[in-house]
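Novice: predicted coordinates and the sequence they were generated for:
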Amino acid sequence: MSTAKLTVDLTALAENWHALDALTGCETGAVVKANGYGLDAAEVSLALARAGARQFFVAAAEEGAVVRQALGPGPGISVFSGHMEGDTALIRDHDLIPMLNSVDQMLRHMESHPAGRFGVQLDTGMNRLGMEPAEWAALRDIALAQKPVLLMSHLACADEADHPMNRQQLRSFIELTANNDVPRALAATGGLLLGRDYHFDLTRPGVGLYGGLPFTESRPVVSLALPVIQIRDLAEGETVGYGNVWTAPRPARIATVAAGYADGLHRALGAGGVMLFADDTPCPVVGRVSMDMITVDITDLPTDPDSLEILGQHQSIDTLAQAAGTIGYEILTSLGGRYRREYIA
């Protein structure tokens, strides 16, 4: 087959959740937005629920509906974008918990779904989502009287442990949420790793579950093997790919593999000298990454491979991301729809 194979290790995903949960003294949820970080929200949500997660977080109500259909009744499913116009039916029918971000969202929720659960998102300095301190001060008593199920905020610099913004936001969150008994949540993966001062009642790890930094102890969850379509011999001085950007410095053996930027392997990878691997042996990408194909120098391999691994035990999502000048999140969420997917439980 000429379609690349993407393998998702659901056991590793569950073990990553357990490892992060063990670092906390509170409940540990799971972020499954962006279609479970590109790995299929239904599959990863079910695996995480089996591991013990009972609180799930998504970006949009539509994502929440998919997770609810997978999990059934019971687990909490919170929506970071809150209660947007047109979301009422989805929130009501799928028992979603909007994290309300503004006075307008609060009014919309109280008017259209007064019996529905909700949380409140507070802006502690990131200036992205959430009620600002003055807005919260004006609304706080009214909101608390409606019995929110969670007060939350989000850290801007949690992947930099010594960044002063972390303590600044922690102080702000404590001040904004003082003197009430509503459960609180501040930490995603990076915040969870900052220590228990940041944990409060609930943590919500995301990328660390899927094998990404800053959780250095995470097990790889994704492996991606690219089938070799053709192998050819080049003489010294011959060129490869669009634009003739790579010239063979010696006699070379070149493999063309079946994947490209249409599959989420960014065009920038060609310029970064990214390594694909065959049994630990690095094989550099040569030439430009094209829509459906990548060319790889396999001159130093002892035998011709049937496939080459670009993600897995030998290369993490963050290593690949560094070569492309991006972050592991983007590698994960860009993984394309053409891959043959296999889920290992």
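Specialist: Right, received. Where do you want to start? Residues are numbered from 1 along each chain as shown.

Novice: can we go C-alpha only for contacts and neighbour counts from here?
Specialist: OK.

Novice: list the contacts of residue 191.
Specialist: Applying Cα atoms under 8 Å, 6 or more residues apart in numbering, one finds that residue 191 lies in contact with 155, 158, 159, 198, 199.

Novice: that one belongs to a helix?
Specialist: Yes. Counting by DSSP: H, G, I helix; E, B strand; the rest coil, one finds residue 191 located in a helix.

Novice: can you list the residue ranges for helices in the stretch 51-200 of the chain?
Specialist: According to DSSP state H, counting those that start in this stretch, the stretch 51-200 of the chain carries its helices in the segments 61-71, 88-93, 103-112, 133-145, 164-176, 189-193.

Novice: second structure for comparison follows:
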Amino acid sequence: MGGTFQIDEAQFIKQAEQFQLAGRTIAVVKNNAYNYGLEFAVKAFAISGIREFATTSVDDAVKIRQMCGPNADIILMNPTTDFKRARMFNLDVTLPSPGYYDTYKEELKGLNIHIEYAGLFNRSGLSDIDELGYILDDLKARNASLNFRGLWTHFGYSDAFDGIYETERANWLEFVRDVKALGVEPEMIHAQNSASYVRDGIFDGHSHVRLGIGLYGSKPYADLDDKDFIQSSVLSAPIIQFRELTAGMTLGYGAAFKADSDCRIAIVDIGYGDGVLRRRAGYECEIGGKFYPIVALMMSHMAVLVDDNVTADMNVYLYNKKLRIDKYTQLGVGANSEQLGALNYQSLGREIIYDV
């Protein structure tokens, strides 16, 4: 067997309980719940008290409804054209642009709609208040109405400390004021991700925070205490053999490693084909409580420079409480979500420790 991604359910739930804003948290569970597993994460978040969920996939939204029943709020952050299932499963939908409104104004009738503001991130959403004014004017001219239940944006710079987040935040708050000045009073206003929530608490006049990576136990930026972000996951793999190299010998694709002196290499049953990012291989792993350098990464294997204390029955750890995912984010390996999203469950084992 190759590598194994292991999650401690009790620790996962504890993190969700300590990080959420009780009764006012929307859990982001997109992309297989940051690869922790959709069904596992939704169940754990529900145990922790969360009843609101956001995802980008209609299929995932339907699964959440089937798991949680009629009392959960489920928001589609991507615009959808699957209006049949949106109605059937009572899914809140996103309004991203005047063009989308013009195309689907009839299909949107009777649905709970969340107006999206593009802001500085500018991935999707209304560019300015005039675009909402256009939609409202058209509704008035046609003597029609839509249920604008929510208003939201995504902060792309809340982990930046160069002043851009302050501009992003000010633009959003101005947009919220302008929306209300047009007579739209959404029941749900949600903008803040984990970084924004940690920095500011919940904004005045906002109903919810919409949290992702912090709920899963990774710090949204470096200058935070580990104890406030419990990493419940471990990625490990077994040693399958040792290679004894003499000075000058090479190993790996393109002679990735060249021995400066006689040395011992552990070959580990995990590689980039299993989702280990190449940049992660530039740093250490843990074996038997000690740290050892990774010297080469292949599709199915990893080479580690070890000493005689390492034996074949020892597990090799790439992520655990000492080797935190967010540590390698700060070292430039990749965003927390990038490291998690790369994991390949077609080749990795996945284990849940159920002790709650």
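Specialist: Ah, there it is. If you're wondering where the values come from, they're calculated on a predicted model, not measured in any experiment.

Novice: if we can go back for a sec, overlap between the contacts of residue 191 of structure 1 and structure 2?
Specialist: Counting by both residues aligned by TM-score structural alignment, their matches' Cα atoms under 8 Å, the contacts of residue 191 of structure 1 that remain in contact in structure 2 are 155, 158, 159.

Novice: please indicate which of the residues you listed are buried?
Specialist: 155, 158, 159 (16 or more other Cα atoms under 10 Å).

Novice: identify the residue nearest the last one in space, chain neighbours excluded?
Specialist: Across the structure, with Cα to Cα, 6 or more residues apart in numbering as the measure, the residue nearest residue 159 of structure 1 apart from its sequence neighbours is residue 190 (5.0 Å).

Novice: the aligned partner of that neighbour in structure 2: neighbouring residues, count only.
Specialist: Aligning on TM-score structural alignment places residue 190 of structure 1 opposite residue 195 in structure 2. Neighbour count for residue 195 of structure 2, taken as other Cα atoms under 10 Å: 22.

Novice: now swap in residue 228 of structure 1 and tell me
Specialist: Neighbour number of residue 228 of structure 1 under other Cα under 10 Å is 24.

Novice: enumerate every residue touching the aligned residue in structure 2 for it.
Specialist: For residue 228 of structure 1, the aligned residue in structure 2 is residue 239 (criterion: TM-score structural alignment). The contact partners of residue 239 of structure 2, by Cα under 8 Å, 6+ apart, come to 266, 267, 268, 269, 312, 313, 314, 315, 316.

Novice: for those residues, which pairs are in contact in structure 1 too?
Specialist: Retained in structure 1 (both residues aligned by TM-score structural alignment, their matches' Cα under 8 Å) from the contacts of residue 239 of structure 2: 266, 267, 268, 269, 313, 314, 315, 316.

Novice: how far away is the alignment partner in structure 2 of residue 127 of structure 1 from residue 28 of structure 2?
Specialist: Alignment note: residue 127 of structure 1 maps to residue 122 in structure 2; criterion TM-score structural alignment. As judged by Cα to Cα, to the nearest Å, residue 122 of structure 2 and residue 28 of structure 2 stand 19 Å apart.

Novice: please apply the same query to residue 246 of structure 2.
Specialist: As for residue 246 of structure 2, its distance to residue 28 of structure 2 is 51 Å (criterion: Cα to Cα).

Novice: when these two are compared, which one has more neighbours?
Specialist: Using other Cα under 10 Å, the more surrounded residue of residue 246 of structure 2 and residue 28 is residue 28, with 25 against 14.

Novice: how much space separates the more buried one from residue 111 of structure 2?
Specialist: According to Cα to Cα, residue 28 of structure 2 and residue 111 of structure 2 sit 21 Å apart.

Novice: what about the counterpart of residue 69 of structure 1 in structure 2, how many residues nearby?
Specialist: The pairwise alignment with structure 2 assigns residue 69 of structure 1 to residue 66, based on TM-score structural alignment. Residues lying near residue 66 of structure 2 (other Cα under 10 Å) number 11.
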